[in-house]
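A.B. asks: Pasting the sequence and the predicted coordinates here, then a few questions.
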Amino acid sequence: MPSQTPLIPRRRLGQELRRLRELRGLHLEDAADHLECSPSKISRLETGQGVPKARDVRDLLDLYGVGDQRLRDQLLRLAGDGRRQAWWQDLADVVSSAMDTFISLESEASNIRYYVQSTFPGMFQTEEYARELFRAIYPRDDDVEREKRVRLRLKRQDILVEREDQPRIGVIVDEATLHRVVGSPKVMADQLAALLQASERQGVTLRVYPFAAGPDIAIQCTFVVFTFESEYDRNSVHIELSAGDRWLEQESDITRYTRIFDDLGRKCLSAEASRDMILSMMEHYSSKEEQPR
């Protein structure tokens, strides 16, 4: 099944090109001289930041002495996938560069660990919850822009559900998120019902970090850990901060945030107790909705 996004095939191609170059004992400058381009272009190609051209890939494979036709065809297919437009191209005006990367990794990762403390993960948001959330955090958006954001969010959910290789998803929700009203009691009740339904999906583990667990340095920010089974893909951590998103790709950082996630998990309610708490809050919002005004 071809990749849904261009970033992952670009990264896979780039890592293999770098491996082949280093196997031949060549430097970036050697490859750049062969293509008659700058070393920075070769660097962007190897890091998955540049748009690969089939001719450049063929020329590099010739330089690296790659005669294996099967490998050449495989890398040229990756180059073709890397030139495709992302499925969200028609929504690009509401997709930042950080979100572009986030969606790409989310669409392909083998294991996704979410820790959220303000809102529920986009993957599990209902349409109305997402719409009311965007109304609050993007007050300057007009109706057209807001609906584009909603469409993008719902499409991300569809992509995840349709994946043949379903990822393992771990979610830790801070208890405060259950109490933070977005929209109305009805919106919250429906959202919590959807969250309970999502928690029953195969491969999904949902737990609540309760107030009773006390403070923890790890709950200073929302973060997501993306990991892959393929050795050709780079694991990443996304940290959401008010000053801007931050990406980490050093293996030491992946290990550190995975450990943080696991440490938080040990302080969480069990999956069953978490569902009970969510159900209780859902009934609370439903009762408020039914009260006469």
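C.D. replies: Nice, thanks for sending it over. Numbers count the residues shown, from 1 in each chain.
A.B. asks: Only C-alpha atoms from now on, for both contacts and neighbour counts.
C.D. replies: OK.
A.B. asks: for the host helix or strand of V224, packing partners?
C.D. replies: Applying DSSP states H and E as the criterion places V224 in strand 222-227. On a contact count with 3 or more CA pairs under 8 Å, 6 or more residues apart in numbering; DSSP states H and E, strand 222-227 meets strand 111-116, strand 236-240, helix 251-267.
A.B. asks: For the stretch 151-293 of the chain, which segments count as strands?
C.D. replies: Assigned by DSSP state E, counting those that start in this stretch, the stretch 151-293 of the chain shows strands spanning 168-174, 204-209, 222-227, 236-240, 246-248.
A.B. asks: so which of those comes closest to D143?
C.D. replies: strand 236-240 (25.3 Å; CA to CA).
A.B. asks: so what does that closest one touch, helix or strand wise?
C.D. replies: By 3+ CA pairs under 8 Å, 6+ apart, strand 236-240 packs against strand 222-227, strand 246-248, helix 251-267.
A.B. asks: just to revisit the earlier point, which residues are in contact with the strand holding V224?
C.D. replies: 105-106, 109-118, 234-241, 254, 257-258 (CA atoms under 8 Å, 6 or more residues apart in numbering).
A.B. asks: ok, now stretch 62-80?
C.D. replies: Contacts for stretch 62-80 (CA under 8 Å, 6+ apart): 9-10, 12-13, 20-21, 24, 31, 34, 52-54, 57-58, 61.
A.B. asks: quick check, nearest of those to R153?
C.D. replies: P9 (22.7 Å).
A.B. asks: how about the helices and strands packed on strand 222-227 in a markdown table, adding mean neighbour count?
C.D. replies: A markdown table is the format used below for these (neighbours: other CA atoms under 10 Å):
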| stretch | mean neighbour count |
| --- | --- |
| strand 111-116 | 22 |
| strand 236-240 | 20 |
| helix 251-267 | 16 |
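A.B. asks: can you redo the ones you listed as TSV with distance to F226?
C.D. replies: Shown next, in TSV, are the helices and strands packed on strand 222-227 (distance: least, CA to CA, whole Å):
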stretch	distance to F226
strand 111-116	5
strand 236-240	5
helix 251-267	9
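A.B. asks: Relative to P139, which of these is closest?
C.D. replies: strand 236-240 (19.5 Å).
A.B. asks: for the most centrally placed residue in the chain, helix, strand, or coil?
C.D. replies: Residue closest to the mean C-alpha point of the chain, counted by CA atoms, centre = their mean, is E106 at 3.1 Å. At E106 the chain is in helix, as set by DSSP: H, G, I helix; E, B strand; the rest coil.
A.B. asks: is it true that it touches Y114?
C.D. replies: No. If you go by CA atoms under 8 Å, E106 and Y114 don't touch, sitting 10.9 Å apart.
A.B. asks: Below is an additional structure, to be compared with the one above:
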Amino acid sequence: MTKDDQPGSTLPRRQLGRALRDAREGAGFTLERSAQLMEMGKTSLGRIEKGQNDKVRLRDIETLGELYGLAAERVEELKALAQQMATKSWWQASRHLLFPGYNTYLGLEAGASRLSFYQPLLVPGLVQTLSYAKSIERNYLPNETPDDIQRRVDLRIRRAAILTRHRSPVTAEFIIHESVFHTVVGSPAVMAAQARHVADMGTRPNVSVRILSLSASLPPEGVGVPPYIMLDFPADSRGFTAEPPIVYTEGAIGTMFFEESDDVKRYREIHEAIKSAALEEKPSRDLLRQVARRHEQ
């Protein structure tokens, strides 16, 4: 488990760091010995292996590759990853608007192949309507300028493109508590449109929406569980192994990433238990449309 506010821990950085660590261990070097031979601090090399550096010098990759006996082709692949790190993501211009740790999450979300959400409090950002998102931002950040609120909303809405893009849309599963749609955000009209939008998104082949109804008996595994997102990653097209899955959670005082395999396994068990108590997909859509009609009345 790591508390992470490192802006560099996006997918290419993590892949590069993991590949260098695996190469070091495969060559039989300790972190201390490698750092000594590289004439750099142990902490500096450790940050590279953890994907926490904004930049990694290409000559350092070449030297590490020579030290670990990597083939020239593999070194070039690692250098290509380092060059990806220098490319600014589309949300970087709005980094000052992001909560601590969220920049890291966006970098991981952009590279994920599957997202699994549990949300008992709010409509998840990826399926929020424009009006709902604006109402949320105004309620939570009343001192923000209208321009900053609009930028936050634009950022949130733009993220949703990963679900609707034509090429390789992300597979996403949403388990949302019914109470989320009874809690009025903005106005009943906003909530009606929001409920219908989530129902419509659930008809997409890559999106699953399951509602945990008010009458559901929550399994013991789901008691006291905060909102979370599980992220699964694909293998790289150049042969890098898939990044291990991660669980991202948000709390009142910060964000947390769970990366240890036992922690992720436990969250998967919790997710399956909550899902077993939720409605199937079509009944979930039917319920959302019923809630929308009630708001419209």
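C.D. replies: Received the coordinates, thanks. Values in this document were obtained by computation on a predicted structure and should not be read as measured data.
A.B. asks: what's the matching residue for G186 of structure 2 over in structure 1?
C.D. replies: By TM-score structural alignment, G186 of structure 2 lines up with G183 in structure 1.
A.B. asks: Grab the nearest non-local neighbour of its match.
C.D. replies: E132 (5.3 Å; CA to CA, 6 or more residues apart in numbering).
A.B. asks: ditto for L160 of structure 1
C.D. replies: S107 (6.4 Å).
A.B. asks: what about the equivalent of the one you found over in structure 2, neighbour count?
C.D. replies: Using TM-score structural alignment, the partner of S107 of structure 1 in structure 2 is A110. Per other CA atoms under 10 Å, the neighbour tally for A110 of structure 2 reads 15.
A.B. asks: do K55 of structure 2 as well
C.D. replies: K55 of structure 2 - counted by other CA under 10 Å - has 15 other residues nearby.
A.B. asks: Can you tell me how far it is from L78 of structure 2?
C.D. replies: According to CA to CA, to the nearest Å, K55 of structure 2 stands 13 Å off from L78 of structure 2.
A.B. asks: what's the matching residue for L287 of structure 2 over in structure 1?
C.D. replies: Looks like L287 of structure 2 aligns to M277 there (TM-score structural alignment).
A.B. asks: Pretty sure I157 of structure 2 sits against Y132.
C.D. replies: No. Judged on CA under 8 Å, I157 of structure 2 makes no contact with Y132 at a distance of 10.6 Å.
A.B. asks: So which of these two has more stuff around it?
C.D. replies: Y132 (24 against 17).
A.B. asks: if I look at I8 of structure 1, how far off is I103 of structure 1?
C.D. replies: Relative to I103 of structure 1, and taking CA to CA, I8 of structure 1 is found at 11 Å.
A.B. asks: neighbour count winner among these two?
C.D. replies: For I8 of structure 1 and I103, the more surrounded residue by other CA under 10 Å is I8, and the numbers stand at 24 against 20.
A.B. asks: Excluding chain neighbours, what is closest to the aligned partner of that one in structure 2?
C.D. replies: In structure 2, the residue equivalent to I8 of structure 1 is L11, according to TM-score structural alignment. Nearest residue to L11 of structure 2 in three dimensions, chain neighbours excluded: L108, at 5.7 Å (CA to CA, 6+ apart).
A.B. asks: cool, E137 of structure 2 as well?
C.D. replies: I149 (6.3 Å).
A.B. asks: quick one: contacts for the one you found?
C.D. replies: So I149 of structure 2 contacts K134, E137, R138 (CA under 8 Å, 6+ apart).
A.B. asks: Take the residues you listed and write them to CSV, including distance to P220 of structure 2, secondary structure and neighbour count.
C.D. replies: Below are these laid out as CSV (distance: CA to CA, whole Å; DSSP: H, G, I helix; E, B strand; the rest coil; neighbours: other CA atoms under 10 Å):
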residue, distance to P220 of structure 2, secondary structure, neighbour count
K134, 35, helix, 20
E137, 33, helix, 17
R138, 35, helix, 17
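A.B. asks: Across to structure 1, which of those hold up?
C.D. replies: Compared against structure 1 with both residues aligned by TM-score structural alignment, their matches' CA atoms under 8 Å, these retain K134, E137, R138.
A.B. asks: Name the nearest of these relative to A199 of structure 2.
C.D. replies: K134 (20.0 Å).
A.B. asks: Look up how far M99 of structure 1 lies from the residue mapped onto that closest one from structure 1.
C.D. replies: Aligned by TM-score structural alignment, K134 of structure 2 pairs with R131 of structure 1. Counting by CA to CA, the separation of R131 of structure 1 from M99 of structure 1 is 18 Å.
A.B. asks: R275 of structure 1 too?
C.D. replies: 30 Å.
A.B. asks: Compare those two (neighbour count), which wins?
C.D. replies: Between R275 of structure 1 and M99, R275 has the larger neighbour count (other CA under 10 Å), namely 21 against 12.
A.B. asks: rewinding a little: could you list which residues are in contact with the match of L287 of structure 2?
C.D. replies: M277 of structure 1 neighbours (CA under 8 Å, 6+ apart): none.
A.B. asks: ok, it to A193 of structure 1 distance?
C.D. replies: Relative to A193 of structure 1, M277 of structure 1 is positioned 12 Å away (CA to CA).
A.B. asks: Ok, A212 of structure 1 next?
C.D. replies: 24 Å.
A.B. asks: Looking at the two, which is more packed in?
C.D. replies: For A212 of structure 1 versus A193, the count of surrounding residues by other CA under 10 Å is larger for A193: 18 against 10.
A.B. asks: list the contacts for that one?
C.D. replies: L279, M282.
A.B. asks: hang on, the earlier thing: a markdown table please, covering the strands of the stretch 151-293 of structure 1 and showing distance to I159 of structure 1.
C.D. replies: Output for these, formatted as a markdown table (distance: least, CA to CA, whole Å):
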| stretch | distance to I159 of structure 1 |
| --- | --- |
| strand 168-174 | 14 |
| strand 204-209 | 16 |
| strand 222-227 | 16 |
| strand 236-240 | 20 |
| strand 246-248 | 23 |
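A.B. asks: Grab the nearest non-local neighbour of the counterpart of A278 of structure 2 in structure 1.
C.D. replies: When structure 1 is aligned by TM-score structural alignment, A278 of structure 2 is paired with C268. By the measure of CA to CA, 6+ apart, the closest residue to C268 of structure 1 outside its immediate chain neighbours is Y209, 4.5 Å from it.
A.B. asks: From V181 of structure 1, how far off is that neighbour?
C.D. replies: 18 Å.
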